[in-house]
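K.L.:
kindly return the folded structure for what I paste below:
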Amino acid sequence: MTPAYRAVVLDAPGAARIAEVPLAAPGPGEVRVRVRAAGICGSDREVYDGTRPAPYVRYPVTPGHEWAGTVDATGAGVDPGLAGRTVVAEGFVSCRTCERCRAGETSLCTAPYDETGFTRPGAFAEYVYVPARLLHVLPDDADPRAAALLEPAAVIAAAVLTARPRPAERIAVVGGGTLGLLAVQLLAAHSPAALLLVEPRGERARQARGFGATATATPAEADAYTGAHDLVLETAGAPGSAARAVTLARRGGRVVLTGIPKPGAHGVDPVDLALRQLTLHGVFGAPSAAWSYAVRAFGAGLLAPAPLITHELPLEDYDKAVHLVGGGDPTVGKVLLRP
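P.N.:
I've put the predicted structure just below:
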């Protein structure tokens, strides 16, 4: 009898099932990883709902791009010493040959979009197969639950590397979800003079203070901080959060946008950008350098993702788990599947 493993398969939006998938050997250059924990984020909810843009998903698909696990088998050409190691892996499968990849900007690869959990099978399964070149090895005692959040941490690391925070700067973070609270942790390590979180949920604000925020404000209270910050990092992806981030920056300040709002979001005034000489950056995904930075920060204890986890469910509860994300319950933080 051919061995098999369980995996969530989304045949079409809203049509999920648990499938038995043949347990194959990894191909050349690949590893097979036993998934220990996999996080669910807003983009996974988009895949379930069918609202993710067509070029960025391919049905049927096993979702899951935030995960940590243990290398179970190695393919030809892969160091067999990886077996048994705790790992995470980059999601974007870049071509490595285009101009952007050769410049180190692997998240801007010009080849057709290809990402684990969206165009190829992901980690809402007992096993996931990935190119070994995308692996990042973690300390042997790493908590796989916490490590499953290294994918969003890598996105924040990309934003921080882009923003180049300096000690004693005044910094604001807009949005206190997973990205925002990870941003507070990583920015606090740069010794800001002030670190503000703009977030309406009281529990998230309380957590942010524990992570190093010096002040918190609801969106209604944020007007008091207009024009006061050298650097503003937006993570919320709400209709008005990008515009809010711009108002919080001082003249000549820097703004980095990581949230992806739905159509109809409030625009940013180009006249305001020009007259106040603001620098505006967008971040989508994370290049390899940002992953390395996030993994080092995690190993050094500068990132502590575990307190953000509020729910852990088995694969069989995928439907329940995905509906927790974006459901509006303020008590829901990071949701994990534990295959």
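K.L.:
only C-alpha atoms for contact and neighbour calcs from this point on.
P.N.:
OK.
K.L.:
could you say which helix or strand holds E312?
P.N.:
If you go by DSSP states H and E, E312 is part of strand 309-313.
K.L.:
next secondary structure element downstream of that strand?
P.N.:
Using DSSP H and E, the next helix or strand after strand 309-313 towards the C-terminus is helix 318-324.
K.L.:
how about residues contacting the helix or strand following that following helix?
P.N.:
Downstream of helix 318-324, the first helix or strand assigned by DSSP H and E is strand 334-337. Outside of strand 334-337, the residues within contact range by C-alpha atoms under 8 Å, 6 or more residues apart in numbering are 37-41, 124, 145, 178, 308-315, 318, 321, 324-325.
K.L.:
here's the other one to compare against:
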Amino acid sequence: MTGDGSGHAVLVEEPRRLRLIPYEPTPPGPGEALVEVAWSGICGSDRELFTGGRPEGFVRYPVIPGHEWSGTVSEVGSGVSSDLIGKPVVGEGFRSCRVCSACRRGDNNLCSADYDETGFTQPGAWANYLTLPAHLLHVLPGGADLQAAALLEPAACVTAACLELATVPGERVAVVGGGSLGLLAVQLLSAASPAEMVLVHLDRTRSQLAESCGATMVITAEEAESHVGKFDAVLEAAGASGTASLATRLACRGGRVALTGAPADDRQPLSSTQLVLSKLTVHTVFGAPSRAWVHAVRAFTSGVLDPKLIISRDLRLSEAADALRILEEESRSTVKILLRP
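P.N.:
Next comes the predicted model:
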């Protein structure tokens, strides 16, 4: 890939075929806004999109990726207040129908219409501009750090899990997985003043970063076996084989568990006997409903959440292929990479 990314977008034509293309954004139609992208992120689902590992029905090639982003509104369509122009924003990804029973009860991430999401079935933010329904936008305060704000999408997803756990001060809490979601979860959960905030990770290479996010201890998966049955609330954010099972075993009797990962091959399925005998409450999370976005944005604007802590590096939009390679080859030393148009 060549060029400085000006007036361009990254297009994934099919699995493992990526190129930089000239890009003219779609003018905003009725109810829509045009956003000038400031930063866009790369997550595991973007890598799945690139490699072809995304589940059938959850991607439509060719596609411009990018569901994690921040930017500034540059134009609005009819029916949208012009007051939005010039405002710093982030935006939800799910294009829900807003009328089915799931949407009506507030679970717009579980819309009964066909799956439709920015960066997977609709053009995403690996581009200079992004056009989307204006009702999906969340306005940030003037002067907000847009680099940090680009990670409010994964923050919203893990916020959904934190809301399910509903931790209270003094509880013992653990997070399984020290990637982007896990570290953001540690920040959010530590805000509730737990007696312990333990992060379980492959190794201790991220101990310093985890502690800066609020962890009181970092242990390996092997060491976690000596902590079985200890925690009131456990959030699983690794999405690897066996991590869901580990999360449920770490929870105490009557404890709560929130699972966010969906490993392709889980060789350690959950034990229904253990779940019943321990009377565990297990929540699962898929994406983020609007209410989780509201909480994530509030946590960010109040200073409780600082996504910038987990940004490892940033690259130009034209270096998207390099970013994907770095995330694959240097996964232990790299947490989050951002692209800048």
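K.L.:
can you pull the TM-score for these?
P.N.:
For this chain pair, the superposition-based TM-score is 0.97 by TM-score structural alignment, normalised by the length of structure 1; 336 aligned residues with a C-alpha RMSD of 1.2 Å.
K.L.:
quick one, strands of the stretch 151-300 of structure 1?
P.N.:
Ranges of strands in the stretch 151-300 of structure 1, per DSSP state E, counting those that start in this stretch, are 170-174, 194-198, 215-217, 229-234, 249-257, 279-282.
K.L.:
G27 of structure 1: which of those strands is closest?
P.N.:
Closest of those to G27 of structure 1 is strand 279-282, at 35.4 Å (criterion: C-alpha to C-alpha).
K.L.:
which residue numbers in structure 2 go with that closest one?
P.N.:
Strand 279-282 of structure 1 lines up with residues 281-284 of structure 2 when matched by TM-score structural alignment.
K.L.:
tell me the counterpart of P88 of structure 2 in structure 1.
P.N.:
Using TM-score structural alignment, the equivalent of P88 of structure 2 in structure 1 is T86.
K.L.:
quick one: its match from L182 of structure 1, how far?
P.N.:
As defined by C-alpha to C-alpha, to the nearest Å, T86 of structure 1 lies at a distance of 21 Å from L182 of structure 1.
K.L.:
mind listing the helices for the stretch 51-200 of structure 2?
P.N.:
Listed from the start of the chain, the stretch 51-200 of structure 2 has helices (DSSP state H, counting those that start in this stretch) covering 101-104, 146-149, 152-165, 180-190.
K.L.:
in CSV, list those along with distance to H138 of structure 2.
P.N.:
Listed next are the helices of the stretch 51-200 of structure 2 as CSV, based on distance: least, C-alpha to C-alpha, whole Å:
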stretch, distance to H138 of structure 2
helix 101-104, 18
helix 146-149, 11
helix 152-165, 10
helix 180-190, 19
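K.L.:
deepest of those, which one?
P.N.:
Per-residue neighbour counts averaged over each of these give the maximum for helix 180-190, namely a mean of 27 (mean count of other C-alpha atoms under 10 Å).
K.L.:
quick one: buried ones out of the contacts of strand 334-337 of structure 1?
P.N.:
Of the members of the contacts of strand 334-337 of structure 1, the ones counted as buried by neighbours, 16 or more other C-alpha atoms under 10 Å, are 37-41, 124, 145, 178, 308-309, 312, 315, 318, 321, 324-325.
K.L.:
in structure 1, what residues pair with stretch 188-208 of structure 2?
P.N.:
Alignment of stretch 188-208 of structure 2 against structure 1: residues 186-206, by TM-score structural alignment.
K.L.:
before we move on, what about stretch 140-160 of structure 2?
P.N.:
Mapped onto structure 1 using TM-score structural alignment, stretch 140-160 of structure 2 covers residues 138-158.
K.L.:
what does the matching stretch contact?
P.N.:
Contact partners of stretch 138-158 of structure 1, identified using C-alpha under 8 Å, 6+ apart, comprise 36-39, 65-69, 85-88, 90, 178-179, 182-183, 186, 258, 283-287, 289-291, 293-295, 299, 304-306, 336.
K.L.:
that one: end-to-end distance?
P.N.:
Using C-alpha to C-alpha, the two ends of stretch 138-158 of structure 1 sit 19 Å apart.
K.L.:
ok, now stretch 11-19 of structure 2?
P.N.:
Here stretch 11-19 of structure 2 reaches across 6 Å from its first residue to its last, counting by C-alpha to C-alpha.
K.L.:
give me the contact list for that stretch.
P.N.:
Counting contacts by C-alpha under 8 Å, 6+ apart, the residues outside stretch 11-19 of structure 2 that touch it are 1, 10, 20-21, 49-52, 61-65, 321.
K.L.:
JSON lines for the residues you listed, including neighbour count and distance to S112 of structure 2?
P.N.:
Below are the contacts of stretch 11-19 of structure 2 laid out as JSON lines (neighbours: other C-alpha atoms under 10 Å; distance: C-alpha to C-alpha, whole Å):
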{"residue": "M1", "neighbour count": "15", "distance to S112 of structure 2": "39"}
{"residue": "V10", "neighbour count": "28", "distance to S112 of structure 2": "30"}
{"residue": "L20", "neighbour count": "22", "distance to S112 of structure 2": "34"}
{"residue": "I21", "neighbour count": "17", "distance to S112 of structure 2": "34"}
{"residue": "L49", "neighbour count": "23", "distance to S112 of structure 2": "23"}
{"residue": "F50", "neighbour count": "20", "distance to S112 of structure 2": "26"}
{"residue": "T51", "neighbour count": "15", "distance to S112 of structure 2": "27"}
{"residue": "G52", "neighbour count": "14", "distance to S112 of structure 2": "25"}
{"residue": "Y61", "neighbour count": "14", "distance to S112 of structure 2": "22"}
{"residue": "P62", "neighbour count": "17", "distance to S112 of structure 2": "24"}
{"residue": "V63", "neighbour count": "21", "distance to S112 of structure 2": "23"}
{"residue": "I64", "neighbour count": "26", "distance to S112 of structure 2": "24"}
{"residue": "P65", "neighbour count": "29", "distance to S112 of structure 2": "23"}
{"residue": "A321", "neighbour count": "17", "distance to S112 of structure 2": "34"}
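K.L.:
fine, thanks again, bye for now.
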